[in-house]
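[1] Okay, predicted coordinates and the sequence, questions at the end:
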Amino acid sequence: MNIDNEDALKKKMGIDSWRNLSKDKFMMFVSELPNMSEEVALKVVEQFPDFKSLVMESLTEVQSQATSGLKANWKSQKKVHKAFADYRKTLNRELDREGLTSDDRLAILALLTEAIDREAAKDSEHKMFVFKLVGAVGTVAMFSLAAAVAVLGVKTEIGGDNA
């Protein structure tokens, strides 16, 4: 934990007040939660004007960005797989040509093997992207939920004192 007071956090986030916190700045706050003391986090969260809305809007935004990222990545994946399929077709046609020597055929088969390996690597890369994206969304959700629980806990304690 390297953030131990509100002013340091405000300075790091580039804001003057918690009252007009945007979704983007709230996401920055959530990402900084692990770097701040619980006392600072609770003190700041108490000052958010409509905490529930901030959490819900941020989670919706993260989900939307993740969905867009997945769609774009999948679109790219489809193009890559089509390109590899076309390349394999071309190599297969080359294998059917008359007059190829054994060495020519082995060279084409080596190119086919390389293409298959490269396509498999691209597929693994896509799966890793999806895994990281899901992890990032989960992390944001977890920190947002933790902040929400902290606020509810604080409000419950405050409510209990006033009763």
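    Arrived safely, thanks for sending. Numbers count the residues shown, from 1 in each chain.
[2] from here on, contacts and neighbour counts on C-alpha atoms
    Noted.
[3] Could you pull up the residues touching residue 108?
    Residue 108 is in contact with 91, 94, 95, counting by C-alpha atoms under 8 Å, 6 or more residues apart in numbering.
[4] quick one: which of those residues is nearest residue 144?
    residue 91 (51.7 Å; C-alpha to C-alpha).
[5] ok, how many other residues are close to that closest one?
    Close neighbours of residue 91, defined as other C-alpha atoms under 10 Å, add up to 17.
[6] for residue 105, same thing?
    16.
[7] likewise residue 11?
    Neighbours around residue 11, by other C-alpha under 10 Å: 10.
[8] adding another structure so you can compare the two:
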Amino acid sequence: MDNLEILKKYAKTNHFGKFLGLKLEVVEPGEVNYFVEVSQNHLATYQSAHGGFLAGVFDQIVGTAALTKAMYDHKLVSTVEFKINYLKPAYLNDKLKGVGKVLHHGKRLYTVEGQIFNHKQELLAKGIATLNAYSYDKSDMKFL
């Protein structure tokens, strides 16, 4: 299976990303951008986005950045852990850009940095994640 096919299958099965309203841009293997506008469904208060929404966006950012690198070895990835720092709130109608970049990877573990910016280029959240790479053949995606 080629890498483009893996990304297409991932996009087809990534219902959480669709639910959040995320749009993906692959910059290069190991680096991605995600774009999303904060809607009422993402709010915790009258105007501010829920931290869980931002954490979900962050997980998509780091996971997909790792996937775009791991797929060259016919592997998929899953999040082992991540740490996120919330620096500023995201507000209703903010247009967010998430940036993910693989910092290091071995045979099994990927270390990925993620950042979320608003449309004013203000850094809202930043974090780091560890992801586990596993064989595509051991996944449920091979049945699609």
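    Thanks, I have the structure now. These figures come from a predicted structure and were not determined experimentally.
[9] TM-score of the superposed pair?
    Once superposed, the chains reach a TM-score of 0.31 (TM-score structural alignment, normalised by the length of structure 2), with 60 aligned residues with a C-alpha RMSD of 3.4 Å.
[10] on that earlier part again, got the contacts of residue 108 of structure 1 as a markdown table, with secondary structure and distance to residue 74 of structure 1 columns?
    Formatted as a markdown table, the contacts of residue 108 of structure 1 follow (DSSP: H, G, I helix; E, B strand; the rest coil; distance: C-alpha to C-alpha, whole Å):
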| residue | secondary structure | distance to residue 74 of structure 1 |
| --- | --- | --- |
| 91 | helix | 25 |
| 94 | helix | 30 |
| 95 | helix | 31 |
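[11] mind listing what's buried in stretch 82-90 of structure 1?
    Going by neighbour count (16 or more other C-alpha atoms under 10 Å), the buried part of stretch 82-90 of structure 1 is 84, 88.
[12] Past the longest helix seen in structure 2, which element shows up next along the chain?
    The residue-count maximum for a helix in structure 2 (DSSP state H) belongs to helix 51-70. Once the chain leaves helix 51-70 of structure 2, the next helix or strand it forms, by DSSP states H and E, is strand 75-86.
[13] which residues touch that following strand?
    With C-alpha under 8 Å, 6+ apart, strand 75-86 of structure 2 has contacts from 51, 55, 59, 63, 66-67, 70, 124-136, 139.
[14] Check those for burial and list the buried ones.
    Buried members of those, scored by 16+ other C-alpha under 10 Å, are 51, 55, 59, 63, 66-67, 70, 124-134, 136.
[15] which SSE is the spatially most central residue of structure 1 in?
    Nearest to the mean C-alpha position of structure 1, counting by C-alpha atoms, centre = their mean, stands residue 133 at 3.4 Å. For residue 133 of structure 1, the host element (DSSP H and E) is helix 102-162.
[16] what do you get for residue 45 of structure 1?
    Using DSSP H and E, the element containing residue 45 of structure 1 is helix 38-46.
[17] just the angle between that helix and helix 102-162, please?
    80 degrees (axes from the mean of the first three to the mean of the last three C-alpha atoms, to 10 degrees).
[18] So which elements touch helix 38-46 of structure 1?
    If contacts are counted by 3 or more C-alpha pairs under 8 Å, 6 or more residues apart in numbering; DSSP states H and E, helix 38-46 of structure 1 sits against helix 102-162.
[19] how far is the helix it packs on from where the chain is centred?
    6 Å (C-alpha atoms, centre = their mean, to the nearest Å).
[20] Redo the contacts of residue 108 of structure 1 as JSON lines? Include distance to residue 58 of structure 1.
    Formatted as JSON lines, these follow (distance: C-alpha to C-alpha, whole Å):
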{"residue": "91", "distance to residue 58 of structure 1": "49"}
{"residue": "94", "distance to residue 58 of structure 1": "54"}
{"residue": "95", "distance to residue 58 of structure 1": "55"}
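[21] which one of the residues you listed sits closest to residue 145 of structure 1?
    Distance to residue 145 of structure 1, by C-alpha to C-alpha, is smallest for residue 91 among the contacts of residue 108 of structure 1, at 53.1 Å.
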